[in-house]
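# Any chance you could fold what I've pasted below:
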Amino acid sequence: MKTLKKEDIEQEVFNLYDDYAHNKIQRREFIEKLGLYAVGGITVGALMSFLMPNYVDTLLVKKDDPRLDSDYITYTSSQGGGAIKGLLSKPKDTQGKLGGIVVVHENRGLNPYIEDTARRAALDGFITLAPDALTPLGGYPGNDDEGRALQRKRDRNKMLEDFIAAYHYLKSHRDCSGKIGVVGFCFGGWISNMMAVKVSDLAAAVPFYGGQPKEDIDQINAPLMLQFAGLDTRVNEGWPAYEKALKAHGKKYTAYMYPDVNHGFHNTSTPRYDKEAAELAWQRTMDFFKEKLN
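I've put the predicted structure just below:
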């Protein structure tokens, strides 16, 4: 069987996966449409296998990394889902108080990639909390397909409250300086934008390819760093209006557009991952947080 590489896959296949991952088409239709691209010795099964997340081989920080204290906690989200589970991580042997970062998952719950991302941020000298908005439904179920199905059952504004509650949990944590930022991906990018609107003393927000707020943009106080994928027409079409509103209200923001990469380019677990763009975007994110949260 032919070993697939990213270069073997037509852009239309990545677009199809994006539609599937964001619930625009169902699994059956996704598989049927993939059949159009199963040519030249490439099977539908091979395409499916190649596109699905690989969490086993792609984590960058081990769960038991000796440099970290990282474990699950439960905090209260009284306006959202009640008792919410999250991964709390911080450098071991912390000296002094740390800036805090809420790390927000995509539309499928707290999967291994997001946990890995939270540990990475902690290694850069922060205390991080990565909540699982699927907690009221039993938590991330172990695979993304079921995770997406579960997340569709929750109201997104209730989930927003869960992440705002995570902000307050970090703010009162004994190891936190009280300066809190948020970084989120896809759905989490929308959450990051919305936390900037809703949380008046948020210190910084970094939405990765996140949907934009449509109102109350004048309420934003946090400086923003917005990360966009050049091929992500679905999300990018909302950026001009958002940027116009940010400018009109004199808000502080920096936006980066990474050319020729797909939505999800930071996610190490799928072939949408682009190492060069992801590492650059992450370095910019960490530098931004070090400036704003220290």
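
# Could you use CA atoms for every contact and neighbour count after this?
OK.

# Tell me where the chain has strands.
Assigned by DSSP state E, the chain shows strands spanning 68-77, 82-91, 98-104, 127-131, 176-185, 204-208, 224-229, 253-258.

# and these, which is most packed in?
Neighbour counts (mean count of other Cα atoms under 10 Å) averaged over each of the strands of the chain peak at strand 127-131, with a mean of 31.

# Give me the neighbour count for residue 114.
24 (other Cα atoms under 10 Å).

# May I have the residues that are in contact with it?
Shown in contact with residue 114 (Cα atoms under 8 Å, 6 or more residues apart in numbering): 103-105, 130.

# before we move on, back to that, got the strands of the chain as TSV, with distance to residue 62 columns?
Formatted as TSV, those follow (distance: least, Cα to Cα, whole Å):
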stretch	distance to residue 62
strand 68-77	10
strand 82-91	12
strand 98-104	17
strand 127-131	16
strand 176-185	20
strand 204-208	23
strand 224-229	26
strand 253-258	28
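
# who wins for proximity to residue 193 among the ones you listed?
Nearest to residue 193, of all the strands of the chain, is strand 204-208, at 6.3 Å by Cα to Cα.

# Taking strand 224-229 as reference, get the angle to that closest one.
10 degrees (axes from the mean of the first three to the mean of the last three Cα atoms, to 10 degrees).

# Give me the contacts around stretch 21-28.
19-20, 107, 148.

# so how far does that stretch reach from one end to the other?
End-to-end distance of stretch 21-28: 13 Å, with Cα to Cα, to the nearest Å as the criterion.

# do the same with stretch 18-33
End-to-end distance for stretch 18-33, by Cα to Cα: 13 Å.

# now stretch 163-182
9 Å.

# Show me what the lengthiest helix in the chain is packed against.
As assigned by DSSP state H, the longest helix anywhere in the chain is helix 275-293. In terms of contacts (3 or more Cα pairs under 8 Å, 6 or more residues apart in numbering; DSSP states H and E), helix 275-293 is packed against strand 176-185, strand 204-208, strand 224-229.

# Show residues contacting it.
So helix 275-293 is contacted by 99-100, 121, 124, 179-181, 203-204, 206, 225, 227, 258, 261, 265-268 (Cα under 8 Å, 6+ apart).

# angle of it against strand 253-258?
Put simply, helix 275-293 runs at 170 degrees to strand 253-258, going by the same axes, to 10 degrees.

# for helix 275-293, which positions count as buried?
277-278, 281-282, 284-286, 288-289, 292-293 (16 or more other Cα atoms under 10 Å).

# And stretch 17-28, by the same measure?
17-18, 20-22.

# what about that stretch, how long is it end to end?
Stretch 17-28: ends 12 Å apart by Cα to Cα.

# what distance separates it from the centre of its chain?
18 Å (Cα atoms, centre = their mean, to the nearest Å).

# my guess is residue 54 contacts residue 272, does it?
No. Using Cα atoms under 8 Å, residue 54 is not in contact with residue 272, being 11.8 Å away.

# Another for comparison:
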Amino acid sequence: MKKVIILSIAIIVGNIAMAQSDAITVCHTSPTEKFAMFASNKDFNAEHQIPRVYRHVSEEGGKMIKFQTPDGKEANGYYLKAKNKTDNWILVFQEWWGLNDNIKRQSEELYKELGNVNVLALDMYDGKVGSDRETAARYMQEFKQDRGDAIVKGALQFAGKRAKVGTLGWCFGGGQSILATLNAGKQAVACVIYYGMPVDDVAKLKTLNTDVLGIFATKDKYISPNVVQKFEESMKAAGKNVTVKNYNAEHGFANPSNEIYDKEAAADAWKHTVAFFRGRLK
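I've put the predicted structure just below:
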């Protein structure tokens, strides 16, 4: 009997320790690392509907370009150049699929809505695009944030020191959006996150130079309401402004190529996104 009691206590203590260990890991894990962990989860992968096939033909002169990155390499991006010279820029970040034609279309829609602005959608996978869940999951797990930061810094150099930079991203790209804003420093003027993993490190958030608009889905099991609440609390503790729009929808609801696309919620979220950028890119 004594051995059973001792064994039971050991199991309970072990479980508590594991729970504490998991909490520490999650708390101090970057958005990129969290998404990489999600990618190993079959349920998470299954929630990403395979996008409908779409071939984008630009009506605004959008084209793929290459630019230098500070790690001695080159990066790719889909570039929509402003009609008239301006220092207003928006960097766009892909979903976990990669820089596909759906992201190019969304970039072009934003370009048309805002008027005179430069839009550059960054290829964070260096030319790789996933068309099925398994491939997209692998690409996201293989992604290295050091390379991602180098791509962003190369894009900032391409835009120039006078550029006023907004960022926008969905899913994997939502986390990259706020990380890019941190990299942009005083050049950052607007940050929009669509159901991406936010930064909750208060010390890092204190260095943000701009307000944040967060678009989230209440039915999202991974970027959950608890995650969103933690982000709001961390932003408040950092003395920064965040506007959160929660929609009764699933993760990925704003992607028109997605079977769970919620037209009404997506339209409302887009309205807030455009207004947010218009108010900060003057």
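
# Need the counterpart of residue 97 of structure 1 in structure 2.
When structure 2 is aligned by TM-score structural alignment, the residue opposite residue 97 of structure 1 is residue 86.

# which residue packs closest to that match, ignoring adjacent ones?
residue 117 (6.7 Å; Cα to Cα, 6 or more residues apart in numbering).

# Between residue 54 and residue 272 of structure 1, which is the more surrounded one?
The neighbour count for residue 54 of structure 1 versus residue 272, taken as other Cα under 10 Å, is higher for residue 272 (20 against 16).

# Spatially nearest residue to the more buried one, not counting backbone neighbours?
Nearest to residue 272 of structure 1 is residue 265, by Cα to Cα, 6+ apart, at 5.2 Å.

# and what of residue 244 of structure 2?
residue 214 (4.7 Å).

# Aligned to the one you found, what sits in structure 1?
Aligned by TM-score structural alignment, residue 214 of structure 2 pairs with residue 226 of structure 1.

# Would you mind measuring from its match to residue 82 of structure 1?
30 Å.

# And for residue 90 of structure 1?
Using Cα to Cα, one obtains 24 Å as the distance from residue 90 of structure 1 to residue 82 of structure 1.

# Ok, residue 252 of structure 1 next?
Computed as Cα to Cα, the residue 252 of structure 1 to residue 82 of structure 1 distance reads 33 Å.

# Over to residue 244 of structure 1?
Counting by Cα to Cα, the gap from residue 244 of structure 1 to residue 82 of structure 1 is 37 Å.

# And residue 148 of structure 1, by the same measure?
Going from residue 148 of structure 1 to residue 82 of structure 1 by Cα to Cα gives 20 Å.

# can you check residue 280 of structure 1 too?
Applying Cα to Cα to residue 280 of structure 1 and residue 82 of structure 1 gives a distance of 37 Å.

# about what we covered before: greatest separation within the contacts of residue 114 of structure 1: which pair is it?
It's 105 and 130 that sit farthest apart of the contacts of residue 114 of structure 1, by Cα to Cα, at 7.5 Å.

# Give me the neighbour count for the aligned residue in structure 1 for residue 144 of structure 2.
Alignment note: residue 144 of structure 2 maps to residue 155 in structure 1; criterion TM-score structural alignment. Look at residue 155 of structure 1: counted by other Cα under 10 Å, it has 11 neighbours.

# list the contacts for residue 120 of structure 2?
Taking Cα under 8 Å, 6+ apart, we find residue 120 of structure 2 in contact with 77-80, 89-92, 107.

# Find the nearest non-adjacent residue to it, please.
Take residue 120 of structure 2 and drop its neighbours on the chain: the residue closest to it by Cα to Cα, 6+ apart is residue 79, 4.6 Å away.

# Structure 1: which residue goes with that neighbour?
Using TM-score structural alignment, residue 79 of structure 2 sits opposite residue 88 in structure 1.

# wait, isn't residue 31 of structure 1 in contact with residue 44?
Yes. Shown here, residue 31 of structure 1 and residue 44 form a contact pair, counting by Cα under 8 Å, at 7.2 Å.

# ok, residue 145 of structure 1 - how many residues close by?
Other residues close to residue 145 of structure 1 by other Cα under 10 Å number 14.

# wait, what's in contact with it?
Shown in contact with residue 145 of structure 1 (Cα under 8 Å, 6+ apart): residue 108.

# do you know how far it is from residue 27 of structure 1?
The gap separating residue 145 of structure 1 from residue 27 of structure 1 is 9 Å, by Cα to Cα.

# ok, now residue 106 of structure 1?
Residue 106 of structure 1 sits 18 Å away from residue 27 of structure 1, going by Cα to Cα.

# Next up, the contacts around the closest residue to residue 128 of structure 1 other than its chain neighbours.
With sequence-adjacent residues excluded and distances taken as Cα to Cα, 6+ apart, residue 128 of structure 1 is closest to residue 101, at 4.7 Å. By Cα under 8 Å, 6+ apart, the contact set of residue 101 of structure 1 is 121, 126-129, 180-183.

# Give me the buried positions along stretch 114-122 of structure 1.
114-122.

# Out of the residues you listed, which two sit at the greatest distance?
Pairwise distances across these peak at 12.5 Å for 114 and 122 (criterion: Cα to Cα).

# what's the spatially most central residue of structure 1 in contact with, if anything?
Closest residue to the average C-alpha location of structure 1: residue 185 at 2.2 Å, with Cα atoms, centre = their mean. By Cα under 8 Å, 6+ apart, residue 185 of structure 1 lies in contact with 104-106, 207-210, 264.

# The same query, at a cut-off of 10 Å, please.
Contacts for residue 185 of structure 1 (Cα atoms under 10 Å, 6 or more residues apart in numbering) come out as 103-107, 114, 191-192, 206-211, 227, 263-267.

# residue in structure 2 matching it?
Using TM-score structural alignment, residue 185 of structure 1 pairs with residue 170 in structure 2.

# for residue 252 of structure 1, same thing?
By TM-score structural alignment, residue 252 of structure 1 lines up with residue 241.

# how many neighbours does its match have?
Using other Cα under 10 Å, residue 241 of structure 2 has 14 other residues around it.

# so what's the nearest residue to it once chain neighbours are set aside up against?
Taking Cα to Cα, 6+ apart, and ignoring the residues beside it in sequence, residue 241 of structure 2 has residue 211 as its nearest neighbour in space, at 5.0 Å. Shown in contact with residue 211 of structure 2 (Cα under 10 Å, 6+ apart): 188-192, 235, 240-243, 276, 280.
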